[in-house]
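Asker: kindly generate the corresponding structure for this input.
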Amino acid sequence: MTVTQTQVQTGTDTDTDAGGEAGELPADLCATADVPHPRPDGRDRYTISEVASITGLSAHTLRWYERIGLMPHIDRSHTGQRRFTNRDLDWLAFVGKLRLTGMPVADMVRYAELVRAGDHTFEERQELLRATREDVRRRIDELRGTLAVLDCKIEFYADARRASERF
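Answerer: Sure thing, here's the model as predicted:
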């Protein structure tokens, strides 16, 4: 399964789906393969403070994500309180991975828009992710070079200390 593919659980069958219900983003199994959810589907309604606690994101950030279009439409209770689902937690886990890559927020929002637009956007989504992957690889190479310099300096000081202890 590639990063652009998703699976949505519907009843007892698993279907490949671009977006679930209207306005919803799919769960991303690539980002959350081994992360168990606190509640089973169907009883998976979380308040914004619970989601903040689970994800480590602030309530302000979660509201901002919704406002800029990075989050799908979030259901509301009869009192207007946001109610997040396991699918929302999966999406937030994926967004967290994208954040770690250094992907600009505008590109993350664009990706979310493409996901909501449907299957015909696979190619554009894939290109966005490929460009991000290349940027990550370039940064990893830079960090490896930096790590080599640090290792060299650490070894230099260890050798200098050993030499000074001999005299």
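Asker: please make it C-alpha for all contacts and neighbour counts, starting now.
Answerer: OK.
Asker: quick check: longest helix of this protein.
Answerer: Longest helix of the chain, by residue count under DSSP state H: helix 122-166.
Asker: for the comparison step, fold the sequence that follows:
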Amino acid sequence: MRIAEVAEEYGISADTLRYYERIGLLPRVHRNTSGIRDYDEDDCMRVSFIKCMRGANVSIEALIEYMQLFEQGDATLEARKQILIEQRDAARERLERIQAGLDRLDYKIAHYDELLAGHGGSVPQCSKSN
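Answerer: A predicted model of the protein is given here:
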């Protein structure tokens, strides 16, 4: 497949695909006799995997390390698993911060509900626990 076809198939720009190749997320994609990139099935599977992991908020740096380990074979299974665990833990931390922010917003909205119901108010507060 040509780069434009892969870009359309996976919803990724051609520039992003070139970037992924340049930074090592994708191995050098084979080029035809005219010098045009010709993505094979393995390349497309990698693009799909990268898109999936980016959708899970795995960092580019972690993905680069993961893909380098992948190229080394099954001897790196534990190291690859550890990268995924670290990325999962980072995602959980982000989720906890987001949830705390949502909780503060819910508290503030409830405060405004009280104000609008005529129960008055005092000095603005962010939340009970700030």
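Asker: and the TM-score between them?
Answerer: Once superposed, the chains reach a TM-score of 0.76 (TM-score structural alignment, normalised by the length of structure 2), with 119 aligned residues with a C-alpha RMSD of 2.2 Å.
Asker: what about the longest helix of structure 1, distance to the chain center?
Answerer: 23 Å (C-alpha atoms, centre = their mean, to the nearest Å).
Asker: repeat for stretch 8-17 of structure 1
Answerer: Using C-alpha atoms, centre = their mean, the offset of stretch 8-17 of structure 1 from its chain centre is 21 Å.
Asker: for stretch 66-84 of structure 2, same thing?
Answerer: 18 Å.
Asker: so it matches what in structure 1?
Answerer: Counting by TM-score structural alignment, stretch 66-84 of structure 2 falls onto residues 111-129 of structure 1.
Asker: mind checking the end-to-end distance for the matching stretch?
Answerer: Start and end residues of stretch 111-129 of structure 1 are separated by 9 Å (C-alpha to C-alpha, to the nearest Å).
Asker: can you tell me which residue in structure 1 aligns to Ser34 of structure 2?
Answerer: In structure 1, Ser34 of structure 2 lands on Thr79 (TM-score structural alignment).
Asker: wasn't its match part of a strand?
Answerer: No. Under the criterion used here (DSSP: H, G, I helix; E, B strand; the rest coil), Thr79 of structure 1 is coil, not part of a strand.
Asker: and the gap between it and Arg67 of structure 1?
Answerer: With distances taken as C-alpha to C-alpha, Thr79 of structure 1 is found 19 Å from Arg67 of structure 1.
Asker: neighbour count for the two, which is higher?
Answerer: The neighbour count for Thr79 of structure 1 versus Arg67, taken as other C-alpha atoms under 10 Å, is higher for Arg67 (12 against 6).
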